[in-house]
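Participant: What follows is a predicted structure for the sequence shown.
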Amino acid sequence: MTDIVNLFIVKLRDYKFLVGLNLLLLFNYVVPFKSLAQSEKPNVIFILADQWRADAVGYAGNTDVITPNLDRLAKESLVFDNAVTVMAVCAPWRASFLTGQYPLTNGVFYNDKPLPSEALTMAEIYKEQGYQTGYIGKWHLNGHKRGEDAFSARDKPVTKDRRQGFDYWKVREVTHDYNNSFYFDENDEKQYWKGYDAFSQTDSAISYIKKNKDNPFLLMMSWGPPHNPYQTAPQEYQEMYDAASLTLRPNVPENLQDSARKVIAGYYAHITALDKAMGDLIETLESEGLTENTILVFTSEHGDMLFSKGFLRKQRPWDESIKVPMLIRYPDKINKSRKIKGPIDTPDLLPTLLGLSDISIPNSIEGTDFSSALLSGKDIENDGALIMLPVPFHEWNFSNGGREYRGIRTERYTYVKDLQGPWLLYDNKKDPFQNKNLINQSAYSELQDSLEKILQAKLDDTNDSFLPADDYMSQWNYLYDKQDSIRAPDYLQMNR
């Protein structure tokens, strides 16, 4: 009987050992599977430059500008030939992108006005899905209080409740002093970027990527350049360009060509410096094994006229102002580079990224999710990207000839109207520099009518009644900054 009892005890011990061993093995397998499931969520890195127009990259056929890293990235990415900014100015683009809404919906249609804290934004959506979130660089969405100086908030910290879901935080509201640049950290403490700020910001992004590589993360880095001042890139990059040898677009007036070449030389120097920073970031993704499962986006918020048609900077409805470069690389799901010809608008970017990330689109988003077409190897089907300027201000205010407008940019045509009616019509295939305005010409009346219908349908869809600027300023209880509301009696007739 004793032998039977002892045998039973031994067997029981063996059974407990096996059960424990199985539980240990099960635990060891479950944990990696859980980690694998987490890693299946793609990281998202969004690189935003300020005022970088669409043709200022080598991969677009520009033989003057030096962008080897972006050119290489383009060979691995979706290349968007018609990435359009809904409103070609800083804060409105940012608010539209982060919310997936049009400017008249979220109320940011004028610089230095606040994005409402209750707005549902990109970081909040990804954070809900378990993502780490980080933001580095220029913010320009905090705004200033009514009655304060227009730029009063640009040197102040953005408090935690105004960061719209971003946790890692190395941000300044606005600066264009790229070599003496400070920021505020998560604790609202003032810190300084070392040297040329885009380089230090990229180093910070690289550090963030390395520290968060084992968890899905969303990181947005917002560089200030190539936005003016144009002549402040590091000297070694300025020395790469001889202004006298640069090629100009044929719509630059002859009397401004010398000035244009000097400005563009500095502009390109900034761009080549940023290309170097992009190369460092791409190299980090490769060395950390993150390339395949990372959605990497490069774009800009608007372009720069650079003396085309005699103008500098933005807000205007011409391609130099409204078209931007854009690349999306996602090797896990899109393993072949191709050009996307269909137009994509600013509010479309967030829902498309959510679609690529397999995240449901919230009802607050107004843009279109084009991810299915991108994943299936198709082009975007879009009858036109909406462009607008509800309120002209600052550099193109009323006294400078600014005007309210609405328009569409299709794959081929540009059609724009102001408050008095049709204003611009271009066939961008036959006339890529938009030198011949076809508006109200009988030979193009059918085309004009069809584009008008497309535009009006988009305005109807977005509840846009196309009112004078003063109406929108009153609706949102905004004040004009810098005497922008002073208009010449015939301002609507200017530049017709």
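Facilitator: Ah, there it is.
Participant: from here on, contacts and neighbour counts on C-alpha atoms
Facilitator: Will do.
Participant: contacts for stretch 115-125?
Facilitator: Under the contact criterion C-alpha atoms under 8 Å, 6 or more residues apart in numbering, stretch 115-125 has outside partners 95, 98-100, 106-108, 133, 141-143, 161-162, 164-166, 218, 350, 364.
Participant: same question, stretch 107-114
Facilitator: With C-alpha under 8 Å, 6+ apart, stretch 107-114 has contacts from 87, 89-92, 95-96, 103, 115, 140-144, 150-151, 153, 389-391, 393, 476, 478.
Participant: Inside helices: which ones of the residues you listed?
Facilitator: 90-92, 95-96, 103 (DSSP state H).
Participant: Let me have those in TSV, extended by neighbour count and distance to Phe184.
Facilitator: Formatted as TSV, the ones in helices among the contacts of stretch 107-114 follow (neighbours: other C-alpha atoms under 10 Å; distance: C-alpha to C-alpha, whole Å):
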residue	neighbour count	distance to Phe184
Cys90	23	20
Ala91	25	19
Pro92	29	22
Ala95	27	20
Ser96	32	24
Pro103	24	27
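Participant: Tell me the one among those residues nearest to Arg338.
Facilitator: Using C-alpha to C-alpha, Ser96 comes nearest to Arg338 of the ones in helices among the contacts of stretch 107-114, at 26.2 Å.
Participant: Second structure follows, compare the two:
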Amino acid sequence: MDRPNILWICTDQQRYDTLGCTGNPYVETPNLDGLAREGVCFHHAYCQSPVCAPSRASFLSGRYPRTVRVRQNGQDIPREEVLVSRVFADSGYHCGLVGKLHVSACHPSVEPFMERRIDDGYKVFHWSHHPGRADERALNWPANEYRLWLKEKGERFTAVPRPETDLVCEGMPEAYHPTTWHADRAIEFIQVNGAFDAPWFLSVNFYDPHHPFDPPAEYLERALKRSMKAPLPGPGPRAPAPSPFLENEWKNGAYNRLKEYRWENLSPQAHRCLRAAYWAMIDLLDHQIGRILDALEKSGQMKNTIVVFMSDHGEMLGDHGVYLKGPHFYECSVRVPLILSWRGKLKPAVKENALVELTDVAPTLLELAGLEVPEGMQGLSMRSWLTESSGADEFRDTVYSEYLNAMSWHTEPAAYVTMVRDDRYKLICHHGKGLGGELYDLLADPEELHNLWNEPKCGEIRFALLKTLCDRMAFACDPLPVRRSDF
């Protein structure tokens, strides 16, 4: 059997409920909906951290953030860690990356040229951490290929604030938008590598729909019209706050410091515009991903290519009175879209209830490609379950996620938070003296509005889930180095 190509598409900060196939009537995602129809669509996939670098280091290594030693934004992944791209490269794959990597510190103040890399296996490396800002020098790098591409085309990066809120801008036209640049580079890679015998592995890491919210004007206008029928986010701040971190962001804004995102500072029109802009960015993503899938089809490589679509973590988007991300484990923050497709090899299915983790993606791809899973990987391969099972809709009993001081701005108290959920309940533990936690019955309370942590009638449930959480934390310890003998 020819070894399959791997096309791994990952968006940034896209919550699970943002595709037509996951029930959102306010987005236009025909290409991703089509991919879901011919693949396996997971409705309960969870990231292992609600923040970029820990999540990305985790799913690219198949290891938990604490184990891969990237539990914070701004940390460098140790050089001895092995990403799945390295494993594919060592097995003869041509490996490429387009867009963001973010498994090490990524700020011009410490990495003035580009993100530090380990031996990650990527030989083609079209890197752009984010588009930058309108100011050419602010938060930008000389190796930002998107900005170099703009310069070649005689264009400057622009973003025009909207009257509803300056948190939303009319961004670059579609022809010059960062999302289009990602798609162009991916198509180029697919077409070039299709002429060679070696299999290929391509990571396409789009920056959108991560803030700043700046879709092309025509996409935003269409989304604004659709959003008039959509409910506004809610509820807003309410007492008692289920966590001290949420309470701090109600006072200080997103990231505990961006006061422009404070709920009380935003009008209903601003809330609606923010939602519309987010959905518009996803509409644009779908259109550009459609171009990539068309190129794959036209090149004759679709049947021998495993396609993955997912996101690194979610987005609060105003729910529970908060925007962006942080030490929050609501479904909108940790539950993400996940689609796996391999035409003729994976039977199309919708996994409504199956709990899966993003750590499971890397070992699954390796086994589907007939490669050995490294002993350091902690995720569970889904290969047998997807290809040989009788259609069971259960995979994991629980999913686990963690936020261990992952961002520098959450202080007083410092945010060390862990989460476990089973098929009904979610428990969130706020670690530290005098701190409690959260407990939600997701069957009776899917919007997670009623914290049952202190409910006496739920004491046995809380105890059982705390024991499960302790187990998950214990089993997240590093399996490396491998034991060589009994003593």
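Facilitator: Yep, it's here. Predicted model, so just to flag it, every value in this text is computed and none were measured.
Participant: what's the TM-score here?
Facilitator: The TM-score (TM-score structural alignment, normalised by the length of structure 2) is 0.79; 415 aligned residues with a C-alpha RMSD of 2.5 Å.
Participant: are any of the contacts of stretch 107-114 of structure 1 buried, and which?
Facilitator: With neighbours counted by 16 or more other C-alpha atoms under 10 Å, the contacts of stretch 107-114 of structure 1 contain buried members at 87, 89-92, 95-96, 103, 115, 140-144, 150, 153, 389-391, 393, 478.
Participant: just the helices in the stretch 151-300 of structure 2 please.
Facilitator: Counting by DSSP state H, counting those that start in this stretch, residue ranges of the helices within the stretch 151-300 of structure 2 are 178-193, 217-227, 244-252, 268-298.
Participant: Include distance to Cys429 of structure 2 and mean neighbour count when you put the ones you listed into CSV, please.
Facilitator: Converted to CSV, these look like this (distance: least, C-alpha to C-alpha, whole Å; neighbours: other C-alpha atoms under 10 Å):
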stretch, distance to Cys429 of structure 2, mean neighbour count
helix 178-193, 37, 20
helix 217-227, 35, 19
helix 244-252, 12, 20
helix 268-298, 30, 22
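Participant: Which one, of those, ends up nearest to Val27 of structure 2?
Facilitator: When these are compared by C-alpha to C-alpha, helix 268-298 sits nearest Val27 of structure 2, at 5.8 Å.
Participant: any idea of the angle the closest one forms with helix 217-227?
Facilitator: 120 degrees (axes from the mean of the first three to the mean of the last three C-alpha atoms, to 10 degrees).
Participant: Run through the neighbouring helices and strands of helix 268-298 of structure 2.
Facilitator: helix 30-37, helix 178-193, helix 217-227 (3 or more C-alpha pairs under 8 Å, 6 or more residues apart in numbering; DSSP states H and E).
Participant: With distance to Leu150 of structure 2 as extra columns, can I get those in CSV?
Facilitator: Putting these into CSV (distance: least, C-alpha to C-alpha, whole Å) gives the following:
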stretch, distance to Leu150 of structure 2
helix 30-37, 27
helix 178-193, 9
helix 217-227, 18
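Participant: quick revisit: could I get the helices of the stretch 151-300 of structure 2 as JSON lines with distance to Glu28 of structure 2?
Facilitator: Below are the helices of the stretch 151-300 of structure 2 laid out as JSON lines (distance: least, C-alpha to C-alpha, whole Å):
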{"stretch": "helix 178-193", "distance to Glu28 of structure 2": "16"}
{"stretch": "helix 217-227", "distance to Glu28 of structure 2": "9"}
{"stretch": "helix 244-252", "distance to Glu28 of structure 2": "31"}
{"stretch": "helix 268-298", "distance to Glu28 of structure 2": "5"}
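Participant: Quick one: closest of those helices to Asp2 of structure 2.
Facilitator: So among the helices of the stretch 151-300 of structure 2, helix 178-193 is nearest, using C-alpha to C-alpha, at 14.9 Å.
Participant: Fine, thanks again, bye for now.
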